[in-house]
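Participant: Need a 3D model of the following:
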Amino acid sequence: MIAHRIRRPAIHALIALATVAPLTPARPTSDSPLAARPNGMKSAEPTHHVFIGATVHPEPGVVWQDGYIEIRDGVIVQAMDAATATLALPGDAVIHDLTGEHIYPAFIDPYIEVDAPAPDAPGKHWSREVTPRRSALDGGGIDPDTAADRRDLGFAAGVIAPKGGVFAGSAAVVSLAERPDDPSAEWQGVYRDNVFQCLRFKRNGWEGTYPTSVPGAVALIRQTLIDADWQARQVPTRDGSHPADALTPLEDASTPLLFDCDHELKTFLAADIASEFSRPAVLLGSGMEFKWLDGIADLGLPIIIPLRFPAKPDVSTVGKAESVELETMMTWEQAPTNPRRLREKMPDTDLALTASRLPRGRDFLDELRLAIENGLGEDDALAMLTTAPARLAGVADQLGTIENGKRANLLITSGPVFDEDTDFYDIWIDGVPHTLTDRPGPDFDGTWHFFVGPEDKPFFEMTLEITGSHDSPNVVGTETWGEEGEQEPHSAQARKVVIEDNRISFLLDDEDDQRVTYIISGVLAENGLIRGTAVGPDDNTFQWAARKTGEPEDQADEPEQKQEQEPDDDDFEQAPPLPGYPFGPYAVKYE
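Facilitator: Predicted coordinates for the structure are as follows:
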């Protein structure tokens, strides 16, 4: 990424900057007049940035080949396709030329569990499993390691929900940004509070406290909602006319209920409860919805989908193969089709993906690519990570797309976001960059003409062959000497080769010069020429330069041919149609 403050003629002419009202947080921040003032100098980090040259994906299904994004104070003030307008760069902005890279709206994870203490206030519920007054913000919120892991996957925001309980408490949408060390720097931690009331069909076992079964949990949920509705009508507490108690948050029937359905059949229990009490509902799925696809689709409720794909069953021996149930094999085969099948059956319903509840040792992006291989469209996948979770969490006015007035939450990648070879370079959260992967430095690989003195009539020249500049650099210097007509090339392997960014240095032994060693270093300029300094054995220094004359030879043909001869055991095969109901070897087939 190149940051500079110069005008670029390719951006044509001046555009008027859109004025944007500041976004109001749900809870007091450092902007509050009551907040403590930081002790020290005010942060001087630039807050006005312009991104040019990148391929921008402002929303699913839309692509700007030459995008222009301008952000100020953490908010997008101008986003557009530069190919359709005449632009000039603002003089006070830091310009980031991202030619060849891609920019996406940063992802939103709609479900991340966090620890939160139970409320210690008058009016507790008789069951310790009913804590609607508990908030995911009451504890430490999301821990730094979890936030960093999510940023690495492209997430800039997440919905955090309290762990445990039948009525676990309220969820909140929070930033996944790293909290700045500078106390004077702006930091927006909470985007929206009280997003959902989180419910689980939790059972404590026969030796535990009530509820000890799923039917008991259903009964507790229903009775609690009956009590909350009665309280809202008879002795309301939300308006302050009566003392607040455990049921106060449930008096607001407009707050969606988020049901944790860790088994696909629990979705029907959740739908029945939501319908009975006329409450909006969102389902946190099990990842196995394909087993009851038609019935779940008919519910029409938004679903948060975990990518819980079973591991490949071990059938390497006769004994192991006989011990694996046919339904286990069928589940392994069909699970990666779950996001695609839900999307096909529920085209007008918000479906979102979460990185939570992955099987141990799995990578979210790998599992997502597997879902795409199994038919999930890339635009649908992007929507499930951006626009759909933004709508579910009630923050579509702030997040989910790249457009004027929204928060500057951007994901910058080396290529299309779902390609296996794509690197995630940076994630910007509220206009603050977080580096995910260093960009590769200039490519030194190839054949170079090394010369001392004028290029057309050098005092000395040789050929440098440079390979492996990005991982294991290697340099071979070759010069030709001998009597006229009998000249032969002589090569020497360089030692201590170091390539960092656009700098190269190495030691080169010269056997023709009584086995002396030259210390050589240089810098690759934007014009493609390496210029540097060398130190000879007598400590005299001289200037040198090198120009690339050829690309490295491709040595990958033989391994590719070998790979074609030996097909991978894990080659992808499309899953067959679903067998019918109930899912398994004895299903009744669809007509």
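
Participant: can we go C-alpha only for contacts and neighbour counts from here?
Facilitator: Will do.

Participant: Now do the same for residue 396: helix, strand or coil?
Facilitator: coil (DSSP: H, G, I helix; E, B strand; the rest coil).

Participant: Which residues does stretch 44-60 contact?
Facilitator: With CA atoms under 8 Å, 6 or more residues apart in numbering as the test, stretch 44-60 has contacts from 63-74, 89, 92-105, 379-380, 382-383, 387, 400-403, 431-432.

Participant: can you check stretch 261-278 too?
Facilitator: Against stretch 261-278 from outside (CA under 8 Å, 6+ apart): 200-201, 218, 222, 225, 253, 257, 259, 280-281, 283-289, 291-292, 296, 299, 301.

Participant: Please pick the buried ones from those.
Facilitator: Among the contacts of stretch 261-278, those scoring as buried are 200-201, 218, 222, 225, 253, 257, 259, 280-281, 283-289, 291-292, 296, 301 (criterion: 16 or more other CA atoms under 10 Å).

Participant: want to put them side by side, so please do this one too:
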Amino acid sequence: MKICTNPKLLSSLIVAVFFILSLKTHAQSDPSGSRRVTSSYAITNATITTSPGQTVQGATILFKDGLITAIGTNVTIPKGTDVLKGDSLFIYPGFIDGASSAGVSRPADPERPANFDSSNPSDEQAGITPWRSVLDHHDAQQNAIGDWRKAGITIAQIIPDGGMLPGKASIITFGSTSSTNILAENTALAAKFRGSRGVYPGTPLGVMAKFRDVYKNAELSYTHTKLFSNNNGLNRPEINKTYQALFPVLDKNIPVIFEVSNDLEIRRALRLQKELGFKLVLSGVTEVEHLISEIKEAKAVILLSLALPEDKTKANEDATEEYKARTARVKEAYEQALKQAAILEKEGIKFGFSTAGSKSGDLMKNLQIMIENGLTEKTALAALSIHNAENLGIQKYAGTLEKGKLANMVITTAPLFSKDAQVKHIIADGYVFDYETKSKKISSEKSNSSNGDIAGEWEYTSDTPAGSSGGLMKIEGSGSNLKGSITYDDPAGNGTAQADMKDIKFQDDNLSFSFDVSAGGMDIKVNVSGEIDGSQFSGQISLGEFGSFPMNASRKPTTRTTSKSLSK
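Facilitator: Now for the predicted structure:
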């Protein structure tokens, strides 16, 4: 049998296997957001936070044609206005993502000629493509955008994927797919400490050297071009699209947004900025406590990662003293990672957030963890809204709720950072997206849900236009000692296959785990998360860039053998 090894085709195949031919969100009045408000729309008697620290109770917000037209406690509602009673609702400015990969695909690598020299590749072969626009490789209909919108993101700066200089970013709104949704193009030059495999520059130090070389040559080209346009008697400059693409960076019209994953990469980016003088944005930051003075000196914009590390420091009473000491150091590093946002706030650095590398379902949970570790709720909201609006230069029409600004809102059933908060509506670019919310179970009901025991066999299903498919989850153990397996339709067409359930976590009725699907020699990671109510599971399957899709399961009844005594 011939096995397909085309990654794109395999991904599509896995998508089909896991029932994600289309997304069916049940019990949602308008999950598509197709009803943009062209007549006036009012939400009345709600608790409205117009900006971080500024909240008005019993207020009304009125909007039309994608713009806020009035907000306050004495708003006159025009005749014919659609009215939503917001008596128990809380309204906040729509979240803004400083650096997002939602809907972005990586361009195909260029073919290498027969006489290819890996020590002297072309710019494109070396991953140096600053002339590219992220919009040329962006799909506004990708399911990941819907997932992030449901989490509260209404505007995002999307970053191109690729090599060390993959191209320029753009700012879009997460409104209707029938619109271009473009707010601004070419807003930053993306950069990474990652070279192309097998060619120069292939190492972080090589990337730094190459970045200096490209930047300095761009400066010479820029100077020559300006002299030629203003003087005679000069040879015409040679047009080089790589160098021309850096001209807005040299003019300081746009920043370089460096993707960094640790403090060493932050230091490298800061060193380049200090040498060359460009405007710098550090994206995906996770470690800052030892670099505060350098960040302030560079006036660098910080986009803190919304991804948090997992706690892998479970105690083991039987462990050796050496192991316990090592675990203690790991635990200290883990706890410090949770305090990075609080450290930035304490130091007076106005940071924003980036979703790149994180999961939409973890957004609020991770924010709550940061708040538990010292971040104030006011600054958390600011980092999600006005700080990123100011960083992106869009504060005139986004970041707060004011008359004349874009109608971008997050509407929840409880205060935003409380454990009980659920997203009820998202308004993005004036389009209204409605989401199903669940009533919280009271403690007496929780006591009837098998006392937190999820061991057993669970039959799961997912319905798509192609029909209903599913498999079986078998879970053993309890507490932190859970293990299990899951069956699924074999992508190779050989009936069913089975995989181990990894990282199984069950807490407060929430179950999550992952497993790997093998197809054509590749392992694709699938994440599952959801809520258990008694013998029922309701959740989602997440498959990376393809988004998240509904999954439901029921626990199979346990068969018990009983003995009976016979009597006359």
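
Participant: residues contacting the residue nearest to the spatial centre of the first structure?
Facilitator: By CA atoms, centre = their mean, the first structure has its centre lying nearest to residue 154, at 1.3 Å. Contacts for residue 154 of the first structure (CA under 8 Å, 6+ apart) come out as 106, 107, 411, 424, 427.

Participant: Tell me the counterpart of the second one in the second structure.
Facilitator: For residue 107 of the first structure, the equivalent position in the second structure is taken to be residue 95, counting by TM-score structural alignment.

Participant: just to revisit the earlier point, show me just the buried residues among the contacts of stretch 44-60 of the first structure.
Facilitator: Among those, those scoring as buried are 63-74, 89, 93-99, 101-105, 380, 382-383, 387, 400-403, 431-432 (criterion: 16+ other CA under 10 Å).

Participant: Out of those residues, which sit inside strands?
Facilitator: Using DSSP state E, the subset of these located in strands is 63-64, 67-72, 94-97, 102-105, 432.

Participant: ok so, going back, which pair of the contacts of residue 154 of the first structure spans the longest distance?
Facilitator: Farthest pair in the contacts of residue 154 of the first structure (CA to CA) is 107 and 424. Separation: 12.3 Å.

Participant: Could you check how many residues crowd around residue 394 of the second structure?
Facilitator: Neighbour count of residue 394 of the second structure, defined by other CA atoms under 10 Å: 15.

Participant: More neighbours: residue 107 and residue 424 of the first structure, which one.
Facilitator: residue 107 (31 against 23).

Participant: is it true that that one touches residue 401?
Facilitator: No. Checked against CA atoms under 8 Å, the pair residue 107 of the first structure and residue 401 is beyond contact range at 9.6 Å.

Participant: Which neighbours do these two have in common?
Facilitator: Counting by CA under 8 Å, 6+ apart, the residues touching both residue 107 of the first structure and residue 401 are residue 386.

Participant: still on that earlier bit, can you check which residues contact both of residue 107 and residue 424 of the first structure?
Facilitator: In contact with both residue 107 of the first structure and residue 424: 154, 411, using CA under 8 Å, 6+ apart.

Participant: Spatially nearest residue to residue 375 of the second structure, not counting backbone neighbours?
Facilitator: residue 342 (4.3 Å; CA to CA, 6 or more residues apart in numbering).

Participant: what does the one you found align to in the first structure?
Facilitator: Match for residue 342 of the second structure (TM-score structural alignment): residue 340.

Participant: what does residue 403 of the second structure give?
Facilitator: Taking TM-score structural alignment, the alignment pairs residue 403 of the second structure with residue 404 from the first structure.

Participant: What segments of the stretch 351-500 of the second structure are helices?
Facilitator: Secondary structure of the stretch 351-500 of the second structure by DSSP state H, counting those that start in this stretch: the helices cover 363-372, 377-384, 386-392, 443-446.

Participant: CSV for those helices, including distance to residue 270 of the second structure?
Facilitator: Listed next are these as CSV, based on distance: least, CA to CA, whole Å:
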stretch, distance to residue 270 of the second structure
helix 363-372, 26
helix 377-384, 22
helix 386-392, 18
helix 443-446, 52
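
Participant: quick one: which of those is nearest residue 141 of the second structure?
Facilitator: helix 363-372 (21.2 Å).

Participant: Just give me how far that closest one sits from the chain centre.
Facilitator: 14 Å (CA atoms, centre = their mean, to the nearest Å).

Participant: quick one: that helix to the first structure mean distance?
Facilitator: Superposed on the first structure, helix 363-372 of the second structure shows a mean distance of 0.8 Å to its aligned residues (mean CA distance after the TM-score superposition for the first structure).

Participant: between that helix and helix 377-384, how big is the angle?
Facilitator: 140 degrees (axes from the mean of the first three to the mean of the last three CA atoms, to 10 degrees).

Participant: Show me which residues of helix 363-372 of the second structure are buried.
Facilitator: For helix 363-372 of the second structure, by 16+ other CA under 10 Å, it's 363, 364, 365, 366, 367, 368, 370, 371.

Participant: now the helices: where do they sit in the first structure?
Facilitator: Assigned by DSSP state H, the helices in the first structure fall at 144-152, 214-234, 266-276, 293-299, 318-323, 326-334, 338-345, 364-373, 378-385, 387-392, 557-565.

Participant: Nearest to residue 169 of the first structure, out of these?
Facilitator: For residue 169 of the first structure, the closest of the helices of the first structure is helix 214-234, at 12.9 Å, according to CA to CA.

Participant: Tell me the residues of the second structure aligned with that closest one.
Facilitator: With TM-score structural alignment as the criterion, helix 214-234 of the first structure aligns to 204-224.
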